[in-house]
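Trainee: Could you work out the structure for the sequence below:
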Amino acid sequence: MTTTHPTVAVIGAGTIGLSWAALFAGHGMRVRVSDPRPDLAAALDGALTEAAPHLARQGLDIGNLAERVEPVGDLAAAVRDADVVQENGPENTAFKQELFAALVRQAPPHALLLSSSSAIPSSAFTGDLDDAGAGRVLIGHPFNPPHLVPLVEVVPGARTSKDAVRRAVAFYRSVGRVPVVERKEIPGFVGNRLQNALSREAIHLVEQGVVGPAELDTIVVNSLGLRWSTVGPFLGAHLGGGPGGYRHMAEHIGPSMRRMWDSLGSPAQSPEQTERLIAAVEGAYGSRPYRELTRERDRKQLAVLAALNTDTPTAPNQETRS
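Mentor: As a prediction, this is how the structure comes out:
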């Protein structure tokens, strides 16, 4: 980075982009936010007001927070002296191809170009860039909301430079996130693939009438969610094997688990089934306002983070590229 507090351009001011902007500003960075939405300034004010108490609980200075964030309508003006660009545009390959071509032209040559893409690997939208441009583009995929949830999946493209990966890891660590470098590109990366695998079976169980949406959520919150928030699936399984560890688990319980794999569901999700599922979820949660639900979620997530200690140990996989 060129300064102690780099200048960051946040492109796209949806839920993720607004959360990123609050986090970066909370760490003393100068932030420019670009989005064509007509209510950009109001959206930023609201997001910063909502995020400020969360940032304060993380020990960040929220004094003059809004003064560090500037809404900018023009993309070129937003990125002209940026050290880091965090893109949060639509999940559309053609859109990202055009946008990143513009970013390579308009951002300074040293600027790190990061995408919050949820599923599209960067190699899918950097094919027309020269090596120098593609070399500084990579995925920095957060979990919502990024100013609270620590993980950032750092996924290099086929031509991303080792230096860009190193800088991305250093940047995300500097704002208190936990970056994990993934070794191969795969659609959806790791976090969303795991989330989708669980969601697929959850939908199947609701479709089959085994449980309703609220009951399924209660099961996860009071079992897997609780366990995985502290140890994750593999360490959880290792401990589940007792003194014999994962070997005992694999040898003695593994066969029955593998038999269960064959019965896992593939929801049909026809239009009629989709509508029934939507109605069931709305029946469980639709009576409460969105803001009330998100505030409750954020309050609980902060409590979990406090219990775990936000000084999370460095993730073990931090090599740049083999």
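
Trainee: When you work out contacts or count neighbours from here on, use the C-alpha atoms and nothing else.
Mentor: Noted.

Trainee: Run a quick neighbour tally on residue 294.
Mentor: Counted by other Cα atoms under 10 Å, the residues lying close to residue 294 total 12.

Trainee: Could you say which helix or strand holds it?
Mentor: For residue 294, the element it lies in under DSSP states H and E is helix 290-308.

Trainee: Give me the contacts around that helix.
Mentor: 54, 148, 149, 230 (Cα atoms under 8 Å, 6 or more residues apart in numbering).

Trainee: Emit the ChimeraX select command for whichever of these are buried.
Mentor: Here is the ChimeraX command that selects only those of these that count as buried (16 or more other Cα atoms under 10 Å):
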select :54,148,149
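
Trainee: roughly how far apart are the closest residue to residue 284 other than its chain neighbours and residue 165?
Mentor: Computed as Cα to Cα, 6 or more residues apart in numbering, the closest residue to residue 284 that is not its neighbour in sequence is residue 214, at 5.9 Å. Residue 214 sits 40 Å away from residue 165, going by Cα to Cα, to the nearest Å.

Trainee: between these two, which one's more packed in?
Mentor: Using other Cα under 10 Å as the criterion, residue 214 and residue 165 rank with residue 165 on top: 27 against 14.

Trainee: Tell me where the chain has helices.
Mentor: 15-26, 40-57, 75-79, 93-106, 131-134, 162-174, 191-207, 213-221, 224-228, 232-240, 245-248, 254-261, 271-285, 290-308 (DSSP state H).

Trainee: Including distance to residue 3, could those helices go into TSV?
Mentor: Output for those, formatted as TSV (distance: least, Cα to Cα, whole Å):
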stretch	distance to residue 3
helix 15-26	14
helix 40-57	22
helix 75-79	16
helix 93-106	20
helix 131-134	22
helix 162-174	12
helix 191-207	32
helix 213-221	42
helix 224-228	38
helix 232-240	36
helix 245-248	46
helix 254-261	51
helix 271-285	46
helix 290-308	30
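
Trainee: let's see this one next to it:
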Amino acid sequence: MSTPVVRTVGVIGTGVIGASWIALFLAKGLKVIVTDPDPDAPAKLSTFLHDAWPSFVIAGLAPEASLSNYEFNSLEGFKFRRKLLARLDQKTPPATVICSSQPGIPSELVCECNHRPGRVLIGHPTSLPHLLPIIEVTIHPETQINHAIAATGFYRSLGGMPLLVREGSIDLGGNRLRAALLGETYDLVHRGVVSVADIGIVMTGLQWAFAGPFRTNGVSTIGTCPHIW
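Mentor: So this is what the prediction gives:
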């Protein structure tokens, strides 16, 4: 199934994550429609974009990239996320995929989306999306597969690394892994087993950081290494 070409993106909310998305979209040559109820949002967004833009210039811009290819619209009457998503579901074209960067259980987000709930998804970046490429796309029982494919394909077109997460936990996959690792590292340091510096070496050494836990374990299996190295 082919991924539709996206030329225009709408962003609601210009906080740190929203502004980061906007910077990435502009650098990839997309037109961005921006809206935020904060009267200071336009000035704050402009400052963020001008600060972030030099890094995109160094990395390489799309031919159509423009720092000014966005327009700001006012937002009135939208006070709650669920109501907002329901309004978007009602008013946007049928093929439009609606993604929320705020993590949570998708069923809770789509409970008031009675029009086309199958296109409402979570697209949660693990950090600022213009800096780190991992995006967790969480689906729910009503998700239509073509919309999930469109979302992951769109994120890949931006240079992202989308992960498909099945619903079943409040915490997203990356958050759960980080919580488990942080819990163990804090415990080891607190008990004086290892130092903070040593934990840093373990986590950034070329094991998990290079190939992930499963591939690393496979390479470490007896008799495997000689055949690979």
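
Trainee: Need the TM-score from the superposition.
Mentor: For these two chains in superposition, a TM-score of 0.84 is obtained (TM-score structural alignment, normalised by the length of the second structure); 223 aligned residues with a Cα RMSD of 2.9 Å.

Trainee: tell me the contacts of residue 161 of the second structure?
Mentor: With contact taken as Cα under 8 Å, 6+ apart, residue 161 of the second structure is in contact with 133, 134, 135, 155.

Trainee: re earlier: in the second structure, what residues pair with the helix holding residue 294 of the first structure?
Mentor: Against the second structure, there is no aligned range for helix 290-308 of the first structure (TM-score structural alignment).

Trainee: got the angle between that helix and helix 40-57?
Mentor: For helix 290-308 of the first structure against helix 40-57, the angle by axes from the mean of the first three to the mean of the last three Cα atoms, to 10 degrees is 30 degrees.

Trainee: returning to what we had before: and which of the contacts of helix 290-308 of the first structure is nearest to residue 93 of the first structure?
Mentor: Nearest to residue 93 of the first structure among those: residue 149, at 25.8 Å, using Cα to Cα.

Trainee: Give the aligned equivalent of the closest one in the second structure.
Mentor: Matched across to the second structure, residue 149 of the first structure falls on residue 132, judged by TM-score structural alignment.

Trainee: what sits against that match?
Mentor: By Cα under 8 Å, 6+ apart, the contact set of residue 132 of the second structure is 125, 126.

Trainee: related to what we said a few turns ago, could I get the buried residue list for the helix holding residue 294 of the first structure?
Mentor: Neighbour-count burial for helix 290-308 of the first structure flags 298, 302, 305 (criterion: 16+ other Cα under 10 Å).

Trainee: Dump the residues you listed into a markdown table; add distance to residue 142 of the first structure as well.
Mentor: Putting those into a markdown table (distance: Cα to Cα, whole Å) gives the following:
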| residue | distance to residue 142 of the first structure |
| --- | --- |
| 298 | 15 |
| 302 | 16 |
| 305 | 16 |
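
Trainee: Nearest residue to the spatially most central residue of the second structure in space, please, no chain neighbours.
Mentor: The central residue of the second structure, meaning the one whose C-alpha is nearest the mean C-alpha position (Cα atoms, centre = their mean), is residue 125 at 2.3 Å. Once flanking residues are discounted, residue 125 of the second structure sits nearest to residue 135: 4.2 Å by Cα to Cα, 6+ apart.

Trainee: you'd agree the one you found is up against residue 165?
Mentor: No. Applying Cα atoms under 8 Å as the test, residue 135 of the second structure and residue 165 come out as separate, 10.0 Å apart.

Trainee: of the two, who's got more company?
Mentor: Using other Cα under 10 Å as the criterion, residue 135 of the second structure and residue 165 rank with residue 135 on top: 25 against 17.

Trainee: if we can go back for a sec, nearest to residue 244 of the first structure among the buried residues of helix 290-308 of the first structure?
Mentor: When the buried residues of helix 290-308 of the first structure are compared for distance to residue 244 of the first structure (Cα to Cα), residue 305 wins out at 30.3 Å.

Trainee: separation between residue 36 of the first structure and residue 73 of the first structure?
Mentor: 6 Å.

Trainee: Neighbour count for the two, which is higher?
Mentor: Applying other Cα under 10 Å to residue 36 of the first structure and residue 73 shows that residue 73 carries more neighbours, namely 17 against 13.

Trainee: Setting aside sequence neighbours, what's the nearest residue to the more buried one?
Mentor: Per Cα to Cα, 6+ apart, closest to residue 73 of the first structure is residue 34, 5.4 Å.
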